[in-house]
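Engineer: Got a sequence here, can you model it:
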Amino acid sequence: HASIVDGCRLSRAETAVVPHADPEAVRKTLRGHEGRKLAVTDSVFSVDGDAAPLAALAAVCRAEGAALLVDDAHGLGVLGAGGRGALDAAGLAGDADVVATLTLSKSLGSQGGAVLGPARVIDHLVNTARTFIFDTGLAPAAVGAALGGLRLLRREPERALRARTVATALYEGLTAAGLTAVRPDAAVVSVRAPSADAAVRWAADCRTAGMAVGCFRPPSVPDGISRLRLTARADLTDEQVARAVETVRRTAPRS
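Structural biologist: A predicted model of the protein is given here:
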């Protein structure tokens, strides 16, 4: 994600980019560096909705003396027991050498973000992180909304599974309709478009039909492939899922 890239730049550390979701490439890169080392990854990649191999990455980091930082923006509320996130799903939650960043603006429906990690990491950030110290604190309404989302998830943990079920149903319906979709690991469902212009028109036609979808196109996607991004919600009924699939199919570009 672009925020990870910006964070690496702000750190002024030496940065190496490795192939997508490739623990062995991470191992080789870490092995070639001395001193403090940190591997950084999304938990669920926002473009195609595929998940990083977190358990394998954590094992590589430990073998090479590195820490692991995971952006769990698309995992919280969807993966893990009751939506506790991708680190919980991978058995890494609470580990001393793993830090998670997450947003409050996805499953929790608010804004802002949080860092979860060992007390010494949090203490260091509170006292030294310029982007925290010199920023304005979250508005009380945003904090209240995020807490409300967390409390709802605690009361109704089945929502996490329902969101994943809806995502799978969207994928299966879109694929059955002849569209090229990527099987989701969480709640993000990606559908390939033939071109950037076609993706923009497709998204606009979906909106006209009453359905809001995301539109990814160059330069925001490094592989040059334009996509629509659908986000599954736990409160969607089977009828609404079927209607969404039909809307995307009916408005799909011909070429």
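Engineer: CA atoms for contacts and neighbours, from now on please.
Structural biologist: Noted.
Engineer: need the strands for the chain, in chain order.
Structural biologist: 38-42, 67-71, 98-103, 113-116, 181-182, 188-192, 214-216, 227-231 (DSSP state E).
Engineer: out of those, which comes closest to residue 123?
Structural biologist: Distance to residue 123, taken as C-alpha to C-alpha, is lowest for strand 113-116 among those, at 11.0 Å.
Engineer: one more, for comparison:
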Amino acid sequence: MRKALGAAEEEAREQAVEETGAVPARRRALAVSDSVFSVDGDAAPLAALAGACRAYGAALVVDEAHGLGVLGEGGRGAVHGAGLAGAPDVVVTATLSKSLGSQGGVVLGPARVIEHLVNTARTFIFDTGLNPAAVGAALASLRLLRREPERAARVRTVAMGLYGRLTAAGLAAVRPDASVVSVRAPSPERAVRWAADCRAAGLLVGCFRPPSVPDGISRLRLTARGDLTEEQVEKAVDVIVKTAPTA
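Structural biologist: Alright, predicted model coming up:
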């Protein structure tokens, strides 16, 4: 039935073109990706994605939740690092509640996209706007990153330090591209128990297991911070290693 209906619609469009000379509007495609994937902390190939989108006339939406404040020049994000900031066919969403330490989120993109959202997104129109304190806190964080761009580099250094120590201890950690460091667990049950043991020892870690992730790759997730000292990193690794489930 759907195939028959589709053929009929296509025939009607062709007939309309013949009769009026009008060119039917093309369907728009939209590709959506994280800049840094939140489970393993691996960065998306944004330049390649943008190239593919442009080849096929698609727009690209990138979520910078785990890239802003960590990647790019002075923490400007992976989109900026890929040379896509301000591109007319790229829209960026970002949270203010991770690297910037505030709350809420933003949409960054061409003026026509922002105008469209303001005028048509009912949840935006009727929702509560950001409170001034949250906006002020996010703005202060952005200014701090601008003055001290080395803070973003420090986050990446801490993440690599966690990764290096964990792998040296024999754990299956994933090499981070940003601040997220993932450590594989033998099973969902052991991952939950491992996270609970870490918490009991004073270390709060994330725990990912099915259905949040595919079967067979349950894990703990750590998030590096630029203000962590070497002693704190060593202590965190020590707790993870000592509480790790045996094979």
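Engineer: Show me which of the strands of structure 1 has the highest average neighbour count.
Structural biologist: Among these, strand 188-192 has the highest mean neighbour count (mean count of other C-alpha atoms under 10 Å), at a mean of 25.
Engineer: So which bit of structure 2 is it matched to?
Structural biologist: Per the alignment by TM-score structural alignment, strand 188-192 of structure 1 matches residues 180-184 in structure 2.
Engineer: how big is the offset of that stretch relative to structure 1?
Structural biologist: Mean deviation of stretch 180-184 of structure 2 relative to structure 1 after superposition (mean C-alpha distance after the TM-score superposition for structure 1): 0.4 Å.
Engineer: From residue 146 of structure 1, how far out is the most centrally placed residue in structure 1?
Structural biologist: Centroid-nearest residue in structure 1, with C-alpha atoms, centre = their mean: residue 74, separated by 3.0 Å. Distance, residue 74 of structure 1 to residue 146 of structure 1, by C-alpha to C-alpha, to the nearest Å: 15 Å.
Engineer: Repeat that for residue 125 of structure 1.
Structural biologist: Taking C-alpha to C-alpha, one finds residue 125 of structure 1 at 21 Å from residue 146 of structure 1.
Engineer: Give me the more crowded residue out of the two.
Structural biologist: residue 146 (23 against 15; other C-alpha atoms under 10 Å).
Engineer: Touching, the residue nearest to the centre of structure 1 and residue 189? I think so.
Structural biologist: No. Under the criterion of C-alpha atoms under 8 Å, residue 74 of structure 1 is not in contact with residue 189, lying 11.6 Å apart.
Engineer: What's residue 58 of structure 2 aligned with over in structure 1?
Structural biologist: Per TM-score structural alignment, residue 58 of structure 2 is aligned with residue 66.
Engineer: Excluding sequence neighbours, find me the nearest residue to that match.
Structural biologist: Closest residue in space to residue 66 of structure 1, ignoring its immediate chain neighbours: residue 37 at 4.7 Å, by C-alpha to C-alpha, 6 or more residues apart in numbering.
Engineer: Tell me how many other residues crowd the one you found.
Structural biologist: When neighbours are counted by other C-alpha under 10 Å, residue 37 of structure 1 registers 16.
Engineer: does it really touch residue 67, like I thought?
Structural biologist: Yes. Shown here, residue 37 of structure 1 and residue 67 form a contact pair, counting by C-alpha under 8 Å, at 6.5 Å.
Engineer: what is in contact with the two at once?
Structural biologist: Between them, residue 37 of structure 1 and residue 67 share no contacting residue under C-alpha atoms under 8 Å, 6 or more residues apart in numbering.
Engineer: What distance do you get for the equivalent of residue 123 of structure 2 over in structure 1 to residue 4 of structure 1?
Structural biologist: Aligned by TM-score structural alignment, residue 123 of structure 2 pairs with residue 131 of structure 1. Per C-alpha to C-alpha, residue 131 of structure 1 is found 14 Å from residue 4 of structure 1.
Engineer: Those two - which one has more neighbours?
Structural biologist: Counted by other C-alpha under 10 Å, residue 131 of structure 1 and residue 4 do not tie: residue 4 has more neighbours, with 14 against 11.
Engineer: need the contact list for residue 173 of structure 2.
Structural biologist: Taking C-alpha under 8 Å, 6+ apart, we find residue 173 of structure 2 in contact with 163, 166-167, 181-184.
Engineer: at 10 Å what do you get?
Structural biologist: Counting by C-alpha atoms under 10 Å, 6 or more residues apart in numbering, residue 173 of structure 2 touches 40, 162-167, 181-185, 219-221.
Engineer: Tell me, how many residues neighbour residue 142 of structure 2?
Structural biologist: That count, for residue 142 of structure 2 with other C-alpha under 10 Å as the rule, works out to 20.
Engineer: Nice, that's everything, thank you.
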